[in-house]
Structure formats: structure tokens, C-alpha cells
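# structure for the following, please:
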Amino acid sequence: MATRAKRQPRIEPTFGESDSSLLDLRLSPRDRPSAPSGKTSSKPKSRKTSKSGTAKKTAAKKPASGGRKPSRGGSGKARSGRSGAKRRAAKRKNRFQAPTALGRLVKRGLYWSMVLGIWGTIAVVCIVGYYAAFLPPTSEWQVPARPPNVKIVASNGALIANRGDTGGEAVRLEQLPPYLPNAVIAIEDRRFRSHFGVDPIGLARAMVTNLTSGRLQQGGSTLTQQLAKNLFLEQDRTIKRKIQELVLAFWLEAEYSKDEILEMYLNRVYLGSGAYGVDAAARRYFGKSARLMTVAEAATIAGLLKAPSRYSPARNPDLAEDRAQLVLAAMNEEGYITDDEAKNALAAPAKVVRRYTTASENYAADWVMDVLPHFVGSIEKDIIVDTTIDPAMQQAAEQALRAALKENRQKYGVTQGAVVTLDTAGAVKALVGGADYSKSQFNRAVYAKRQPGSSFKPFVYLAALENGMSPQTVRQDRPVRYGNWSPQNYTKEHYGPVTLTRALSLSLNTVAAQLAHEVGAGTVVATAKRLGISSEMKKNLSLSLGTSEVTPLEIAGAYVPLSNGGYGVLPHVIRRIRTVDGKTLYSRSGDGRGRVVDRRLVGEMNLMMSETLMTGTGRKARLESGRPAGGKTGTSQDFRDAWFIGYTGNLTTAVWLGNDDNSPTRKATGGGLPALVWKEVMDKAHDGLPVADLPGVPNLPATVSAPRKPVPAANVGSGSEPLPPAPIGGSGEGSGERRGPLNLLRNLFGGG
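Modelled structure (predicted):
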């Protein structure tokens, strides 16, 4: 029997240093879940020991459970274990395969988002830096000064108008009612108090709205951005301007507080009709300061910001009211006004005061702005101009002119007019340059040159008195001819010998032409210039009938010496100019032209001129209560211009009626409609003024004679002045001062 081989002793694994080489815990391919099942019987590679160098073969892979060898006959179990491991691995693979793909997709998305975000940021920074490079250096950035405002006030301190590039005063935020700035914030920039110059939420909302609607509906600009645009940039819509606007908005937010930014915005934003700033808009639409606006008016002003022309209450009141209601709803939603305040504002919407655009005071304000540079040069800060305008007289002149034109436009064919009133020093107390300022801003009182007709004759008669004649001097009313010129009276009749007083009161053209021929046309021109006519005058005999053009203002100023005792004046409207802090820049001083007419001759002229109102062509201009007055009618060729210019011891007023295109009227004469306008203006202007005699009249001698033949009409050549028959004897009217010498003189001259 063969001897059984000696069994090798079992070697237990140890972890000592000497036996470390005997333990190999590394996994073979067979132990891996992904190992192919067909290779389970393959032989493992032999390993050499480092000490003995002998090769040792292992029949099978050591199990991972501590290195125990599988028992004999246990190969099926091993295979079964391996199959279970593979099944478990497959389950794990199936379980985590889908989430792993989604995770990879998310990771890739995050990665590329970060990449694109980084590059996008770089691109934005580069674009912003490129367009910002076109701006001046930051060291030079500063908010430009607000254009200066010119506040023009009447003689009693009442505001006439604001002029300048803004049209209103600069107001402090604390001076405004709180609901005004809140209305602007509520409708334009709800997060104004919290954002940093740019509102990302509002910008995103605007982008979504514009994309979904397919058109530009919202802008997304903050108040700070709008201010930056208004202060520094043009109004074009380009990427360059928008980026520069963003940069400047950040700078404004860094340099100024929210209140300062809001104040600058409210004082500079355009609100339509030439109004820049809330004060200009308040005066333009509501005739009041922004300090006094109601909730409804504040909502209306805030509503203009979206589209000043479209939502202007002066042009589209219905749209303006609808927009104001949206603003009120926004204010209520933001908690700026209560439910009751909102209801009250809705129940009493803002009402536009149209007088701001039509008021005749604007003519005076425009004239102030025309002459202002001659007094103060360039204007660099807000100033106040004190004028000589009397509000009551101004209102009276405006109402009288408008009523006359409205009632007689068709009858007399007149569409325009002008009125100017001066005191004895030449200060303009009232000035109306046209029928309606909103329709025509041309100032006819100051700049319209028209033929004065017979209203120029007083300068001819004064020249005659200065050359030795007197009111009692007699001239023949007869046909005359000078070369090819043969002036005729209105009635084509002649009345024989008449005194100069009667000839002037009846406006006889033949006598005026004779006087001009006797003293010389050059003498008449010199006399008129000395009294204040500055327009060019032709030195011919037709000048005596008023063929050279003048303005209402200058001829009124030339009549003033007859009311003040013979002193020439310079018509003026500015009394003083000062800054808002009280510094005086200009104050009027001086006595005008000095004496231009001898006082004795002033008395004689006043005697003659008063007869025009008592018995002559100006009877319709006789003032109430018998107040002494003198004046002269005037009608130019073909009835193109109708004038009445007259005065008392207090005031002088000139009235002109006609058409801008110089077309003939329907026989409107100076003794008709202009005389009635003059009377209404002067009656109201003299309310409360003491009765004053005309200078020099009581001292005149009462030794004159005149024809008593009634003269039905007179004047022309260059116009016409129809005259109703004059009654003989006094009417018994008049004050005690007037009843003595003037009644006697009227009887002596055949007047009534």
C-alpha cells in the first residue's frame, strides 16, 4: 500500500513583517462585478516570492472574507456567490443609471452657465467701458446749474409771468406739498427710495412687457436715470446714450441723497407747453405756485411725465383726467394718500386756468425780456424784475379791447388792436399787444408800425404855436394844392375861416396842410422827435396828415408832455431788477427828456385838444364825471387804421384798431370804436384817482372868437372822422374845477 503523502501543515495568515509577503488582499478580475462569467475557471497568475524565488500556484482566488479557502466540492457555491454579486451589481447599475445622466446634464448646464456668465460679464464691462470712455473725466462731472428764472412782477408785487428757459421758479423739496413728489414716485419709480440708480425689477418687467406686446410700452428707467439724461445727455435713443445714462445714474446716486436727486428732478423735468419743472407747470396749467397745488392737480402734473403733449390738460383734458386717475390709484396703493383723499380727488378733478396762455400781461412780460439785456447783460442766476404795470389798469384795458373786437368784428371788419397806458412820468401802467396772446404773441403796442392819420396833427399844431401862432389864429378852410397833392376834407366841403382850435377839433385836413407848409415839414418832424416820436418820418407835407408810420407806444409817449406840463418822457416798464437774495442790480432814476414844450404852449395845446372831446371828432370819448381830458382821433388811408390817443392830468392812453395784413376796415374811424375803447379804459383806470386839471388850461386868456357854423363832419385826405352835429352851449356837466374857464372857452369857440 502506497504510503500517503505527508500532509502539508496549514499555514495561518499573519500580519507580521516577516510574513507580509504571504498575504495578498488585492482583488483579481474574477472578484470584480464586471468580470465576465466565462473566465471563472481560468488559472491565476503565479507570483514569485521575493525570498525563496520559488513559484507557488494557487488553485483558486482567495475569498474576500478573510482569506478562507473554499471547501472541496464547493465550486458550485462559489459560482452561485459570484452570480449573486453580479445580480446585485446589475441592480445597483440599473438603480443609479438614470440619476447619473440627469446629474451630468445639470452639471454641464451649470458649467456652461458659469462660462457664459463670465464671458457675458466681461463683454458687458467692455461695452460699458467703451461707451463710458466718451464721457468727460469723472473729476469734471458736476450737475449743471439750473437755467436762471426771471420772475416778472407788477407794481403791487403780484406775479405777471416767469420767463427764461424753465418758465418757473426753483422750489425746495420741503416747500412742496408731500403728495406732489409722492405722486411722481408712485407712477414713475415705486422703488426710488430703495434702488441704487437702476431698478432691476422694473427693468425686467419692462422687458417682459415689451417682448410680449411686440412693441415698446414701458421704459424701465428710474427717476435717477431720467435726471441723468436730462442733465447731461441728448434725447436720442441709442445704446451709447443708454449705457452712459446708467453710468451717470450710478454717479448721481453716489454723490447725492435721494431727496437731492428728487428735488433736482422736479425742478428740471419737462412738463409740456414750454414748462420745465413743477412750478412752471403749476403756473402754466393752474395759475398758481406748485406750493399750493391740490392732490388732484399734483396727480395731473405727475401724469404728464409719460407724454407731456399727449396728456396736457390744456390740449387733451379727457386724457389728462384719465391719466390722473391712474396716478391717484397708484398713490393710494402705495399708501401715500388715504381712500378718502383719493375719492375726494376723483370727485374734484383739476381745472385748467386758460388765462395763463391768453392773458395780456404776457405781452408786457415779453417786452421785459426783450429789453432786459440792456440793463443787466447776461443772466446767470434767478432774478426778480419789478415793473410799472398796474394789474387793475391792465385788466381794464384787456377787457375793453377784447369786448370791442368781439362785438364789432363783423360790423367794422377789425380783427386786432392794441392799448397802452402811461402815467405822467412815462411808466407803462397797462400794455395790451393784441386780442389774444395764445393766438398771436406779436406785440402790436410796442412793435407794430402803422399810419397814425390825424392823430399826428397835434405835432403840426404845436409847431405852428411855436412859430408864433395861437389857438385863436384863423385860417381859411378852402381847397389847396401843393404840387400834385391836393388834400380834401372828409365831407368834401369847406367852411371858410376857422380858428386853429376849431380846425384841430374837427380835424380839417386843409388847415393842417397849410400849417405844415407855413412852418415847413422839417420843423414838424423836429417837433415830433423832440416830444418822443422815434420812427423815421418823411419830410413832406403829407406828413401833416399822419402818413409816416409810428407805434402805439411811441405816439402815446409823445402825447405825455401835454399831460405833465411839457416834460418829455422815455416810456419804460422796468422799475428795478434784483436777485432773489435782495441784491439790487438796477434801479430806475432820471427825469427823461427834460422840458420839451414851453408851459404856456402846453396850456394852449390842452385847450385845443380838449375841444376834440367836447365838440369835435372825439365826442364819444368824453369821460364820466366831466373829468378834464384832451385827445385826438386818427384814421389812415382807406380806413386801414383807426386811432384814439388822449390824456388827463394823470394818465395817457393810446388805442389802435385794424388788421395785421393792413387790409381796409369797414369804415372804422378813430372817433368811433377806438374812442369808445379809450373811454372805457380811462374811466376804469381813474377809479379812486383825484380829478386833475390839464396843465396850463385855467390860466389861458378867454379872448378868442370862432365861427359858430355847425360842422357835420371833418377829416380826411388820409382818413375820415365823421362828426355828429355839436350842440350850442354847455351841457352843465363837469366838476367845479372845470366849470369856470373851460365853459367860457367852449362858448367862445362855439362848442357845446
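
# contacts, neighbours, all on C-alpha from now
Fine.

# which parts of the stretch 1-150 of the chain are helices?
Secondary structure of the stretch 1-150 of the chain (DSSP state H, counting those that start in this stretch): helices located at 75-132.

# now do the stretch 401-550 of the chain
For the stretch 401-550 of the chain, helices defined by DSSP H, counting those that start in this stretch occupy the ranges 444-447, 457-466, 500-505, 509-519, 521-531.

# pick the most deeply packed of those helices.
Mean neighbours per residue, mean count of other C-alpha atoms under 10 Å, is largest over those for helix 500-505, with a mean of 28.

# just how off-centre is it within its chain?
Relative to its parent chain, helix 500-505 has a centroid offset of 52 Å by C-alpha atoms, centre = their mean, to the nearest Å.

# show me what that helix is packed up against.
Judged by 3 or more C-alpha pairs under 8 Å, 6 or more residues apart in numbering; DSSP states H and E, helix 500-505 is in contact with helix 457-466, helix 509-519, helix 599-614.

# contacts for that helix?
By C-alpha atoms under 8 Å, 6 or more residues apart in numbering, the residues outside helix 500-505 that reach it are 457-458, 461, 470-475, 511-512, 607-609, 611-613, 615-617, 632, 706, 749.

# and what of stretch 469-478?
With contact meaning C-alpha under 8 Å, 6+ apart, stretch 469-478 is reached by 464-465, 494-501, 508, 510-511, 604-605, 608, 704-706.

# what's the nearest residue to Pro147 if we skip its chain neighbours?
Leaving aside its sequence neighbours, Pro147 sits nearest to Asp165 (C-alpha to C-alpha, 6 or more residues apart in numbering; 6.1 Å).

# switch the helices of the stretch 401-550 of the chain over to TSV; also include distance to Ile379.
Below are those laid out as TSV (distance: least, C-alpha to C-alpha, whole Å):
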stretch	distance to Ile379
helix 444-447	23
helix 457-466	40
helix 500-505	49
helix 509-519	48
helix 521-531	33
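
# and those: which comes nearest Asn564?
Nearest to Asn564 among the helices of the stretch 401-550 of the chain is helix 521-531 (12.2 Å), distances taken as C-alpha to C-alpha.

# who touches the closest one?
459-460, 462-463, 516, 537-541, 543-544, 557-559, 561, 568-569, 596-597.

# show me how far it is from its chain's centre.
44 Å.

# ditto for stretch 154-174
From the chain centre to the centre of stretch 154-174 is a distance of 11 Å (C-alpha atoms, centre = their mean).

# please generate a structure for the following sequence too, so the two can be compared:
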Amino acid sequence: MSNSGRRKPPLVAEKRKPKSKPKPPAKPRSTRKSRKRAAPRRGGNVVTRAIFGLLHWIWRIIWGVGWRLTVVALLLLGGAVGYYYNTLPEASALLDGRARGSVTLLDRDSDVFAWRGDQFGGAVNAQAVSKHLRNAVIATEDRRFYKHPGIDPIGIASAIRINLSEGRGPLSGHGGSTLTQQTAKLLCLGNEYVEADWKSEAEYVADCRRGSLGRKAKEAIYAMAMEVKYTKEEILSIYLNRAYMGGGAYGAEAAAQRYFGKHAAQLNPAEGAMLAGLLTAPSTLAPTSNIERSQNRASVVVGLMRNQGFLSESEAALALANPAELSQAAERQAGGYFADWVMSSGPEFFTRDTTEDVIIRTTLDQRIQRAAEAGLTAVFEEKLRDGSKAQAAVVVMSADGAVRAMIGGRQTKVSGAFNRATQANRQTGSSFKPFVYATALELGYSSMDTVVDEPYCINIAGSGNWCPSNYSNRFHGRVTLADALQHSYNIPAVKVAESVGLDLVRKVASDFGIQSDLAAGPALALGASESTLLEMTGAFAGILNGGSSVTPYGLVELKLLGSDEPVMGAGGGIGERVIREDAARELTWMMSRVIDGGTGSRAKLPGREAAGKTGTTQAARDAWFLGFTADYVAGVWMGYDDNTPLTGVTGGGLPAEIWREVMVRVQEGMPATPLPMDAPRVQPAQPQVAEQPQQPQPQQEWQGNQGRQQVPQQQQNREGPIANILRQLLGG
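Reported below is the predicted structural model:
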């Protein structure tokens, strides 16, 4: 059978779908068409497409112009940086930026006790100072100092954020300046001070500190130039040497010496933190102004140092538990009255207006200065009524006139104040009487000679009768000169002065160092003339040293910083002899009786010989006590600045007590050395003064074998110039 006419069976299994034919590849669409077709998917409508097109066109313009402007700006910036780069000197030339010189004052042991002028302690390297100071400055002022190129965008952004959060303008308050920018400001962008271009130096400084946008832009460029020119350590060195840290101290070394009495390399964490804390407000935060405020700021700095890894937890805790304290010199507020006096007494071109760095060694003994202040304070706190405005002054010196301590007022820790020890001319009262008796002793009289204390009047031409009286308004009859001085009788002092001659009394007082105008009339004997406490104390020093004049002095030696040879030496000391040594020794004995039972008994020292004299002026406007031991002379004045009379105060009262409290502290621990004094050897055989001297003639008052013509030969050989002149005039 044939199969013709039948369909052939399929070649695949039943129920299996045939393979699909591969699709031909799609024809590529043009980019333009695809974009046009894709656009509706992004924006949707025509308006959206137009907006996006406009933005795209603007962006293309911005990008096209922006990168070109950026290139131009960078070129201009590079040119400006290059310009400043070429103007920058070597880093070493920028370390000391003061416009004037400084004065450093040393005490008798060559320890610093005061500063004047802009202080610069010497150039220091950032690596040479204490690491704690270096780290404290970086932690406080610029923690990214080692990472930025002179400006810190992160710091600027942070400062703007803080300013806005505190309700200020973006550029008001925190500025975000780097240490390099602050250094650029300290350098005034390289513009040095030229006196002819400015009304004052203060105006120049104010211009350098301006904070305008233009100024900040210049600072940024200058800072970047510095980063190119100098290393980070050099920039930090310039900053540490130029930054003002309060108290007249410029730079880390000066501040370390000023506040802590040590080098900048020796600062501990607490001290380094305190100095770094001053940088934001040096005058306000200076520890000499307010130590607690400065310590509080330092504790904040310690916290920053701990947070930034410069201090461990234990180191930070130790620094917080032991805050930095001022040195003794810093506590004394720049030397007080003594430093002011030395500065005013030295040559102006080396002190007040110096353009050099000067070092002055002085006579000051800081132990004695503290003793004087403690003695004065003790009496005023215990004995003076509340609210009293009475003032006092104290001077302590050696027998050669070297001033060891000086207080010019009740407020002891001041500078630039009125100095009552050197500037106040006040009547001396009875404290002048030793010079009356010094004249008599120099002319050969004895302290055992007598004079009658009785009503007494002198007819003064043009003024009529002048009748002095004693403080007690009582008369004591015949008394020795020693008794008259011991109890400060006025009438005997006037009689003696009239008898020996007022001109000679004036000459003796003047030769002993009282340079003020001395009264011409008989009231001279009662201290009607004015003098300063310094002059009077110096005159009493002449009695202690055996009768030679002294010129009080405080300056021992003046040098320029870095020089070994002194520019000048001491300007005072012992001068010419005024009275014989034996006369001075007898006068010392007379004055010792003033303390041993006389008007100055409240000044008596336990277990130590002392001599002195009280003084109270008319209406008690001034009260004095001046005296000495074998080691030191001290003078005390008390009164009101406006001449208001003191109430219940005489020289033998509070001034004598102040003198005692001062000298007890001054002499503490010192051996009790006897006074250089001699009691009179010859007792008079008969009265030495006329019985009724109502209108005495000066050359007839004195009688007897101890008179002017009867000086023993051994005394004549040792006479002072006064007696020699008189002997020639009298033919003796």
C-alpha cells in the first residue's frame, strides 16, 4: 500500500513547542531623539523642561566663568603672598617688638623685686620654653596650628556658628584667627612704628588691632606668607616673644619672671596654663590684678589641655589642685614706693625715658621691707579708729645712708602713688632738737651743763615778743642739757640755740643733710622748719655713724642688659664730717635717755639699746619719731594729707609704737650690739646758765669752765669744721 496523499508526521515530539526565532537587534535610536523622548519622564511638562534648561544654561556660564575667576584669584593671591614673602625678614629679627626700653630692679641680694617699662626677658625659642606653656598656648589659641597653612576654614566656620548661636553677627566676637594670623597682627603686617607718621604710639597700636574685613583679609595673606617663609616653630617663637601678657611683660620669658620668678623653661602645667590664659585679656586677667580670676581662667585652660591630650587625667588633677601662685616680687606690686623713688632719683635717660634695657641693683632689703610693712599694719589695725584717714610713712636705712625699706603711705602695695616719705615736706617739731644740742656739744659743752627752764620771751624785730612754752605748760627750773632733751623741754632748747647761734644750728642741720629751707628765727630750735622723712632719717644716720653727713641712696649700680660693666655707681653714702666723733657719741647717749624714761619710752626695745627723738608740731598736725639701734636708723611720720590736726597723737604715742613694732621685726634674730655712745666724763663744777635770762644776749648766756673757750686739747684735735671755723673767728 502506498502512503500517497497522507501528511507526513512531525519530526519533533508531540506537545513540544517549537523554538522561538531570535529577534533581530533593535535599530539604534539617535541621542537627540532619545533625550527628547526621555525629557517628559524627568519633568513632565514644557514648563519644567524650560526651568531645567535655564538652570543648566546658568550653571554652564557659572562654571565657565567661575573656574577662570578662581584661577585669576589664585594667581592674585599667590602674587600677594609672594610680595609679603619678599618683605619678611629673618625670624630672629622679629622676636623683640618693644618700642621702648625696660628697667629691672634688683634688691641688695641681686633678686628681682620690681620692673618698670615694657619688659622683655630675652628671646626664647618655642622648643626651649616649657612644653606645658607651649601646649597650653596651642590648646587655647589654635589646636590645629600644625595642620593649617596660616588660615583655618574649619575654625572660621566654627567661630561664625558660635557667634550666631550667641545672638551676635557672624563676624562679631569669636574671629577664628589662627596663631599665625595673631602673629601677623602682632607684627602689624610688617608696618613698623614711625613716630613722625602717628600722633601717638597708642594710635599706631589701635590701627594695628583693627578688625575690619579688609584688615582680616590682609592678615590672612600675610599669615600665609609667613607659613611659606618660616617654620611652624619659628612662627610660634615669634608669638611667644611678642605677645603681651599683662603687668608690662611682653613675651613668655618676661611674664614667667614677672609672675613666678623663674625662667619660661621651668614652668609647670599650672603656671603654663595661667600664662596661656592671659592671652585673651592680659590686663584684665593678669594675676597681679586679680589672682583668683587668673586662676579660674587657668583651670579652663587645664581642661582644654586634658581634652586635647596634652595632659593626662592625673596631671590635670594635680594642676587643678595646686593652682599657680605669684612670686613674692610679683605680690609686691612692682616694688611700691621704693622702686618709684629709685626711678625718680636716677638719670631720666636710664630710668623713666630709657630706650635701653637697664638693670639697677639697689639697697633694698626685702626682709626689712616686709618687717616695716608688718609693723605699720599691726599698729594701725589695733590702735587707729575705724574710718580714720590718717597717713603714715616709714624709712629704714643703714648708718651710711643706704635705704633698706620705704613706706610712703598706709596702702603699701601701690606704685606711682604720692610718696609721703620723700615728697611731703612737713614741720619737724621737736625731732629737730638733736641738731641744736649737736651744735652745743661740737662747741665743747657737756650734756651735764645746765640751763634754767623758766618763763622766757624774745623780742623779735617786727613781730614783738615771742614767748615759747613747754608742751605741759610747766617749768622745771635748772635742768641739764641731757634732761632737757630727754623730756623735750622747749625753753631750754631755745636758750641753747640762741646761745650757740642760730646760724651755726642751721649750718649743722644743713650739713647733716636737711636741705629744706630752715627758719631764720628762734623757732628754728622747736622744728618750725619743714623737711621730708627721708632727709630727717638721713640726718639721724649721721649721728649714728659718728658725726659724718650721709646722702640717702637706693641705687647701687646701673648696667645695660648684657653688659658686665656698670654705667654708673651709687650716688650717695657717707660724706664730710659735721661734728666730732666724741660729740656724736655723747649726743647718742643723750638720745638714748629719750627712750629710757623720756618722751620716747614707748619705743623701748626689749634687750636692745636704742636712741631717738620724738616730735610733735603745733596743733599736732605732724607727729614724728626718729631713732636708731647700732644696726639701723628708722624714721616714722604720721599725719593727715590736708594738715588736719591729729586727735590724741603725739610723737611719743603712735609713731613711737610704730617705730618699736618695725624695729622689733627688723632686728629679729640679730645679736644685740651696744650703741656707739659715751656718757659725759666731766661733771660741771657750777651752773652753766644765767639765772634770769629774760632778754638774754646769745654770747652772755653760757658761763663756767665748760664754755666755748675751754675745749680740752684732745677734743680740739678731733673737732669738726664748725668748731674750727668758730675758733678762728673767736681767736681761740
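
# re earlier: now the helices and strands packed on helix 500-505 of the first structure as CSV including distance to Arg104 of the first structure?
Formatted as CSV, these follow (distance: least, C-alpha to C-alpha, whole Å):
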stretch, distance to Arg104 of the first structure
helix 457-466, 107
helix 509-519, 112
helix 599-614, 109
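
# ok, which of the helices of the stretch 401-550 of the first structure comes nearest Leu211 of the first structure?
Leu211 of the first structure lies closest to helix 444-447 among the helices of the stretch 401-550 of the first structure, at 54.8 Å (C-alpha to C-alpha).

# counterpart of the closest one in the second structure, which residues?
Under TM-score structural alignment, the alignment places helix 444-447 of the first structure onto residues 420-423 of the second structure.

# how about Trp589 of the second structure, what's its partner in the first structure?
The alignment partner of Trp589 of the second structure in the first structure, by TM-score structural alignment, is Leu607.

# list the contacts of its match.
Taking C-alpha under 8 Å, 6+ apart as the definition, contacts of Leu607 of the first structure comprise 501, 630, 697.

# counterpart of the last one over in the second structure?
What it means is Val697 of the first structure. Checking TM-score structural alignment: Val697 of the first structure goes with Asp678.

# just the buried members of the contacts of helix 521-531 of the first structure?
Buried members of the contacts of helix 521-531 of the first structure, counted by 16 or more other C-alpha atoms under 10 Å: 459-460, 462-463, 516, 537, 539-541, 543-544, 557-559, 561, 568-569, 596-597.

# hang on, the earlier thing: can you lay out the contacts of Leu607 of the first structure as a markdown table showing distance to Thr212 of the first structure?
Shown next, in a markdown table, are these (distance: C-alpha to C-alpha, whole Å):
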| residue | distance to Thr212 of the first structure |
| --- | --- |
| Thr501 | 87 |
| Gly630 | 77 |
| Val697 | 86 |
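
# mind filtering the residues you listed down to those shared with the second structure?
Of the contacts of Leu607 of the first structure, the contacts whose aligned counterparts also meet in the second structure (both residues aligned by TM-score structural alignment, their matches' C-alpha atoms under 8 Å) are 630, 697.

# now, among the contacts of Leu607 of the first structure, which is nearest to Gly532 of the first structure?
Gly630 (18.1 Å).

# so how far is Gly101 of the second structure from the closest residue to Ser299 of the second structure other than its chain neighbours?
In space, and not counting its chain neighbours, Ser299 of the second structure is closest to Leu320: 6.1 Å by C-alpha to C-alpha, 6+ apart. Counting by C-alpha to C-alpha, to the nearest Å, the separation of Leu320 of the second structure from Gly101 of the second structure is 36 Å.

# again with Arg41 of the second structure
Counting by C-alpha to C-alpha, the gap between Arg41 of the second structure and Gly101 of the second structure amounts to 80 Å.

# quick one: which of these two has more around it?
Gly101 (19 against 9; other C-alpha atoms under 10 Å).

# surely the more buried one touches Tyr250?
No - contact between Gly101 of the second structure and Tyr250 fails when scored by C-alpha atoms under 8 Å: they sit 11.5 Å apart.

# the spatially closest residue to Ala170 of the first structure that is not a sequence neighbour: what's it in contact with?
Nearest residue to Ala170 of the first structure, sequence neighbours excluded (C-alpha to C-alpha, 6+ apart): Asn267, at 5.8 Å. Counting by C-alpha under 8 Å, 6+ apart, Asn267 of the first structure touches 170-171, 276-279.

# tell me the SS of the equivalent of Asn267 of the first structure over in the second structure?
Per TM-score structural alignment, the equivalent position to Asn267 of the first structure in the second structure is Asn241. Asn241 of the second structure falls in the helix class when you classify it by DSSP: H, G, I helix; E, B strand; the rest coil.

# re the thing from before, what about the residue nearest to Pro147 of the first structure, distance to Ile384 of the first structure?
15 Å.

# quick one: which of those two has more around it?
Set side by side, Asp165 of the first structure and Ile384 show more neighbours around Ile384, with 21 against 14, by other C-alpha under 10 Å.

# which of the helices or strands spans that one?
strand 383-387 (DSSP states H and E).

# which helices and strands does that strand pack with?
Where contact means 3+ C-alpha pairs under 8 Å, 6+ apart, strand 383-387 of the first structure is packed against strand 149-153, strand 574-579.

# tell me the angle the first one makes with strand 574-579.
Strand 149-153 of the first structure runs at 140 degrees relative to strand 574-579, counting by axes from the mean of the first three to the mean of the last three C-alpha atoms, to 10 degrees.

# other SSEs contacting strand 149-153 of the first structure?
strand 159-164, strand 383-387.

# leaving out chain neighbours, which residue sits closest to Ile533 of the first structure?
Once flanking residues are discounted, Ile533 of the first structure sits nearest to Glu554: 5.7 Å by C-alpha to C-alpha, 6+ apart.

# report the secondary structure state of the aligned partner of the one you found in the second structure.
The alignment partner of Glu554 of the first structure in the second structure, by TM-score structural alignment, is Glu535. Here Glu535 of the second structure is recorded as helix under three-state DSSP.

# just give me the neighbour total for Glu535 of the second structure.
By other C-alpha under 10 Å, neighbour count at Glu535 of the second structure equals 23.

# lovely, talk soon.
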